[in-house]
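Chemist: need coordinates for the following:
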Amino acid sequence: MDGTARIALSAAATELLRLLREQHGPLMFHQSGGCCDGSAPMCYPAGEFRTGSSDVLLARLDVEGVPEPVDFWMSADQFERWQHTHLTVDVVPGRGSGFSLEAPEGVRFLIRSRLFTEEERAGLGG
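Modeler: So this is what the prediction gives:
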């Protein structure tokens, strides 16, 4: 695919996704925009979180060692605020939401962001 990727994975996130895939099957992310844990990306078994017209599919992430893409969804209002940023899914020690699959592992996913460069913005199209 040509163009700018909106989302990347850190090495730690890639490793954790491989582990979670082995344990739970196909995966997906959703990031709402709520406060506290709601502002962190939540990892679910694919299809367990019901997405709708108020959600945007940002990427179908290819994860080395995972046979199918991991869809990354974000609420539309959150995307409105973050549409000019490149996001990196990372992992840090600590307890995240009890609803996200990584919680029992003693770590949590988080988003690191930076503004797109002019060249990257041009590559987004639209």
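
Chemist: C-alpha from now on. contacts and neighbour counts both.
Modeler: Noted.

Chemist: show me what contacts residue 64?
Modeler: For residue 64, the set of contacting residues under the criterion of Cα atoms under 8 Å, 6 or more residues apart in numbering consists of 14, 18.

Chemist: for it, helix, strand, or coil?
Modeler: When the structure is split into helix, strand and coil by DSSP: H, G, I helix; E, B strand; the rest coil, residue 64 lands in coil.

Chemist: for the comparison step, fold the sequence that follows:
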Amino acid sequence: MDAPPRVELTPAAADLVRRLREAHGPLMFHQSGGCCDGSAPMCYPDGEFRTGASDVLLAELRVDGVDEPVGFWMSRNQYEVWSHTRLIVDVVPGRGSGFSLEAPEGVRFLIRSRVVGAEPPSGR
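Modeler: Below you'll find the model as predicted:
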């Protein structure tokens, strides 16, 4: 049985990724885990955000109509906290960070999450 993906896109987020890809070329996401806008996934042209040893590549997202995968990176410290979750990238109305590519669109990416691998209570 295949494990559920660590990161996935809602249909609305996939549509936005397609539009951003058409306008900006290959893309990547980075989730830093900071406060305010830093807690939202940021979308950049691929390679514009420099990743390093303090980052983990969680997924290479495949989007219909986009030739190359979209990498989803997270800071290692954030990953340690969220390692038990499946991340769902969604898009909602509102203005996010000026650094993320969707900011001029009047929407922002948002993470929703589901716990994975949770053990049922033992009854004790």
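
Chemist: checking residue 51 of structure 1 next. Helix, strand or coil?
Modeler: When the structure is split into helix, strand and coil by three-state DSSP, residue 51 of structure 1 lands in coil.

Chemist: which residue is the nearest non-sequential neighbour of it?
Modeler: The shortest distance from residue 51 of structure 1 to any non-neighbouring residue, by Cα to Cα, 6 or more residues apart in numbering, is to residue 73 (7.9 Å).

Chemist: looks to me like that neighbour is in a strand.
Modeler: Yes: Residue 73 of structure 1 forms part of a strand when assessed by three-state DSSP.

Chemist: how far away is the equivalent of it over in structure 2 from residue 117 of structure 2?
Modeler: In structure 2, residue 73 of structure 1 lines up with residue 73, judged by TM-score structural alignment. With the distance defined as Cα to Cα, to the nearest Å, residue 73 of structure 2 ends up 21 Å from residue 117 of structure 2.

Chemist: of these two, give the one with the bigger neighbour count.
Modeler: In this comparison of residue 73 of structure 2 against residue 117, neighbours counted by other Cα atoms under 10 Å, the higher total goes to residue 73 at 22 against 10.

Chemist: contacts only, for the more buried one.
Modeler: Under the criterion of Cα under 8 Å, 6+ apart, the contact list for residue 73 of structure 2 reads 28, 29, 30, 31, 51, 55, 56, 57, 58, 59.

Chemist: let me know the closest of the residues you listed to residue 45 of structure 2.
Modeler: The nearest member of the contacts of residue 73 of structure 2 to residue 45 of structure 2, counting by Cα to Cα, is residue 28 at 6.1 Å.
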